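Asker: Sequence first, predicted coordinates after that:
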Amino acid sequence: AFADIQHKLTDNGLLVVNFYGFINGSKGRAARSLYKTLKQAKFDIHLIATPGEENERNLLFMSGKNELKAKQQIIHNMIYEMDLNFDDALLLTDDKPVLEHIYLEAALQWRKDYNEVNAKQFLR
């Protein structure tokens, strides 16, 4: 599907994927797999982390057909490909939809932490 999207994007088009904030360890395997898959589909990728710890933040996969150039300074943390270990990352394919299985650990942790943070704010 990503190859189709990449083909249909205009030269200045952008695919943005908002994802769980985990990028390291077993909880980050899904994000690393998504990155690897976007790269395989020939996207230029800027991976941006919103503020906070991995369990509190989001990852934004800013993906374009051509080299991405920011018109303004990026105020959030960039995560660079050279800083990631892709040894356990999977290449995601349409015929083997495993993403929902490999992000389960991250999703459960994120939901637990999100509920705790919001409960504290609303139950003061």
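Answerer: Cool, got the structure. Numbering: from 1, shown residues only.
Asker: going forward, measure contacts and count neighbours with C-alpha atoms only.
Answerer: Noted.
Asker: residues contacting Ser63?
Answerer: 14-16, 38, 43-46 (Cα atoms under 8 Å, 6 or more residues apart in numbering).
Asker: Make a ChimeraX selection of the buried ones in the residues you listed.
Answerer: To isolate the buried ones among those in ChimeraX, judged by 16 or more other Cα atoms under 10 Å, type:
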select :14,15,38,43,44,45,46
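Asker: ok, structure two:
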Amino acid sequence: MAAARRYCVPGERLCSAAEAAAGSGTYTRRGAVCAALAGCLRRGGGAGGVEVYKSFRPGDIVLAKVISLGDAQSNYLLSTAENELGVVVARSEAGVQMVPISWCEMQCPQTHTKDFRKVARVQPQFLQT
């Protein structure tokens, strides 16, 4: 038997931001993921895929270490496993550059919404003054 479809309208609260990360067609507001578009609700990602959103989002600028997997063609792995590596620049849903507030969160200075990110601890000698 097919699962029942759930339709939503812009501004409708879909779930808690702790349950899922905002994706395409949604935004985060007051700790909730809300619909930005009208349509049929669909959960993206898959097993473990939503977990990536706790570290990075499309459009983030990330400092990572390139690790070769041995194939000279095109197989490379990017790692952010060190404290100095991670998100350097991120923009909020409002389009404003976010500021890091901990090693795992950034905040929009305009709307004060918080999003999970794996924040890079950039060394002072690498900052441009």
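Answerer: Ah, there it is. This is a predicted model, so every value here is computed, not measured.
Asker: Fetch the TM-score of the aligned pair.
Answerer: TM-score of the superposed chains, computed with TM-score structural alignment, normalised by the length of structure 1, equals 0.19; 50 aligned residues with a Cα RMSD of 5.6 Å.
Asker: ok so, going back, among the contacts of Ser63 of structure 1, which are in helices?
Answerer: Residues of the contacts of Ser63 of structure 1 located in helices (DSSP state H): Leu38.
Asker: Filter the contacts of Ser63 of structure 1 down to the ones in strands?
Answerer: Counted as lying in strands by DSSP state E, out of the contacts of Ser63 of structure 1, are 14-16, 44-46.
Asker: Which of these sits closest to His101 of structure 1?
Answerer: Of all these, His101 of structure 1 sits closest to Val16, with 21.6 Å by Cα to Cα.
Asker: how about the helices in structure 1?
Answerer: Assigned by DSSP H, structure 1 shows helices spanning 2-8, 29-40, 99-102, 104-122.
Asker: can I get the ones you listed in CSV with distance to Leu59 of structure 1?
Answerer: Shown next, in CSV, are the helices of structure 1 (distance: least, Cα to Cα, whole Å):
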stretch, distance to Leu59 of structure 1
helix 2-8, 18
helix 29-40, 8
helix 99-102, 16
helix 104-122, 12
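Asker: just these: most buried one?
Answerer: Highest mean neighbour count among the helices of structure 1 (mean count of other Cα atoms under 10 Å): helix 29-40, with a mean of 21.
Asker: now the angle from that one to helix 104-122?
Answerer: Angle, helix 29-40 of structure 1 to helix 104-122, by axes from the mean of the first three to the mean of the last three Cα atoms, to 10 degrees: 120 degrees.
Asker: what's the following helix or strand after the host helix or strand of Val88 of structure 2?
Answerer: Val88 of structure 2 belongs to strand 86-89 when assigned by DSSP states H and E. Remark: after strand 86-89 of structure 2, the chain's next helix or strand is strand 99-102, criterion DSSP H and E.
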